[in-house]
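Sequence first, predicted model second:
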Amino acid sequence: MRVYGITGWKNSGKTTLVERLVDDITARGFSVSTVKHAHHSFDVDHPGKDSFRHRTAGAQQVMLASRNRWALMHELRGDAEPSLDELLEHLEPVDLILIEGYKRDRHAKVEAHRAATGQPLIAAEDDTIRAVASDATPSGLNVPVLDLNNTRAIADFILAEVGLL
């Protein structure tokens, strides 16, 4: 499977960019899955719901299923966080997997950058970043700078990088 990342600092526009890229790339007929890294504890379940009760009772995995979708939750219960490669093994084959976050992993990435955040560019120090998508025109980079608001151009860049264009 082809894997490509979108990385950047908090409030740089990563989630919005991934959402727009999924829309653009699937509209071209490609299948896409996503993986989002969260640096904090999160919960997709709600107290009082049956699945929450199963999980808090000690179930290692809880699967919810309906005629519209299914979801599998896996409690680590103190085990180490799985690597990105281990997580990818759980996904069904698709044309492209877009990874949001995982900035320290070694897959190819586009860095989302908004000048208003005042954060330095990760690309200056990270050779896995193949382009910067920005709302400004940063200089001194050894990678292309793409317009953060030009989803089509960013999608074209990624699809060419992974050999789908």
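Looks like it came in fine. Source: prediction; values computed, not measured. Residues are numbered from 1 along each chain as shown.

Every contact and neighbour count from this point should use C-alpha atoms.
Fine.

List the contacts of the residue nearest in space to the middle of the chain.
The structure's the chain has its C-alpha centroid closest to residue 100; by C-alpha atoms, centre = their mean the separation is 1.9 Å. Counting by C-alpha atoms under 8 Å, 6 or more residues apart in numbering, residue 100 makes contact with 5, 6, 7, 14, 15, 18, 34, 35, 36, 37.

Got another one to weigh against that:
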Amino acid sequence: MKIFGLTGWSGSGKTALMVRLIPALTARGLRVSTVKHAHKGFDIDHPGKDSHNHRVAGATEVLVSSPRRWALMHELRDDEPELTLSELVAKLSPVDLLLIEGFKREPHEKIEVWRAAVDKPLIAAGDSSIVAVASDGPVPGCPVPVLDLNDAEAVAAFVVERCGLGHP
């Protein structure tokens, strides 16, 4: 399973690029999964639902299943540490390409999403795991190739080439 990431500062457009990149990759016949890092607490469950009640009652894991999808929620309790990226990846089913959104300090290859309007420094200037920058304009002093942030097909072609995925 190939692993490739998108990273960048909050508000740079990582998720917007991700949701355009996924169909550009799946249209090439690739099976793609994603991992998204959330910095804040988040919840995919809702009060009043049976699964939420199970968690509130103290269940460590709750698996919800239907004919269309299933979801496993694992509650970190008693100061359990957040899982590492490699621990999370080990929990996923194999696919052709795993796209990682966030996790900017991890060593996998990634594209930095950068916009001058966000007014944050270029991460690629000091991070060798960043192999390209996707931007909506010029990127002064960029040490890696710059891709058009608005051209998901070109970004997909770069990812496919970089990961050696050619023709599945």
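Structure's in. What do you need? Since this is a predicted model, take the numbers as computed values, not measurements.

so what number do they get for TM-score?
Put the two chains on top of each other and the TM-score (TM-score structural alignment, normalised by the length of structure 1) is 0.98; 165 aligned residues with a C-alpha RMSD of 0.7 Å.

Out of the contacts of residue 100 of structure 1, list just those in strands.
5, 6, 7, 34, 35, 36 (DSSP state E).

Can you flag the buried ones in the residues you listed?
5, 6, 7, 34, 35 (16 or more other C-alpha atoms under 10 Å).

my guess is the second one meets residue 111, correct?
Looking back up the chat, that one is residue 6 of structure 1. Yes: with contacts counted by C-alpha atoms under 8 Å, residue 6 of structure 1 reaches residue 111, the gap being 5.8 Å.

thinking again about what came up before, pipe the buried ones among the ones in strands among the contacts of residue 100 of structure 1 into JSON lines and attach distance to residue 79 of structure 1 per row.
Listed next are these as JSON lines, based on distance: C-alpha to C-alpha, whole Å:
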{"residue": "5", "distance to residue 79 of structure 1": "25"}
{"residue": "6", "distance to residue 79 of structure 1": "27"}
{"residue": "7", "distance to residue 79 of structure 1": "26"}
{"residue": "34", "distance to residue 79 of structure 1": "23"}
{"residue": "35", "distance to residue 79 of structure 1": "20"}
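
And the furthest pair within those?
7 and 34 (13.0 Å; C-alpha to C-alpha).

remind me, longest helix of structure 1?
When structure 1 is parsed with DSSP state H, its longest helix is helix 14-27.

the strands in structure 1, which residues?
Assigned by DSSP E, structure 1 shows strands spanning 2-7, 32-36, 61-65, 70-74, 96-100, 109-113, 129-134, 145-147.

what residue of structure 2 is the furthest out?
residue 57 (31.1 Å).

Quick check: that residue vs residue 40 of structure 2, distance?
23 Å (C-alpha to C-alpha, to the nearest Å).

Next: residue 148 of structure 2.
In terms of C-alpha to C-alpha, residue 148 of structure 2 sits 29 Å off from residue 40 of structure 2.

So if I had to pick from the two, which one is more boxed in?
The neighbour comparison of residue 148 of structure 2 against residue 40 (other C-alpha atoms under 10 Å) goes to residue 148, with 16 against 6.

List the residues that contact the counterpart of residue 118 of structure 2 in structure 1.
Under the alignment defined by TM-score structural alignment, residue 118 of structure 2 is paired with residue 117 of structure 1. Shown in contact with residue 117 of structure 1 (C-alpha under 8 Å, 6+ apart): 11, 12.

same check, this time on residue 15 of structure 2
Residues counted as contacts of residue 15 of structure 2 (C-alpha under 8 Å, 6+ apart) are residue 101.

Surely residue 35 of structure 1 is in contact with residue 102?
No: contact criterion C-alpha under 8 Å: residue 35 of structure 1 and residue 102 do not qualify, at 9.4 Å.

Overlap in contacts, those two.
By C-alpha under 8 Å, 6+ apart, no residue touches both residue 35 of structure 1 and residue 102.

Looks like residue 20 of structure 2 contacts residue 150 (just checking).
No: with contact defined as C-alpha under 8 Å, residue 20 of structure 2 and residue 150 do not form a contacting pair (9.1 Å).

Chain neighbours aside, what residue packs nearest to residue 2 of structure 1?
Distances taken as C-alpha to C-alpha, 6 or more residues apart in numbering place residue 96 nearest to residue 2 of structure 1, at 5.0 Å, with adjacent residues excluded.

The one you found: neighbour count?
Should you count by other C-alpha under 10 Å, residue 96 of structure 1 turns out to have 22 residues around it.
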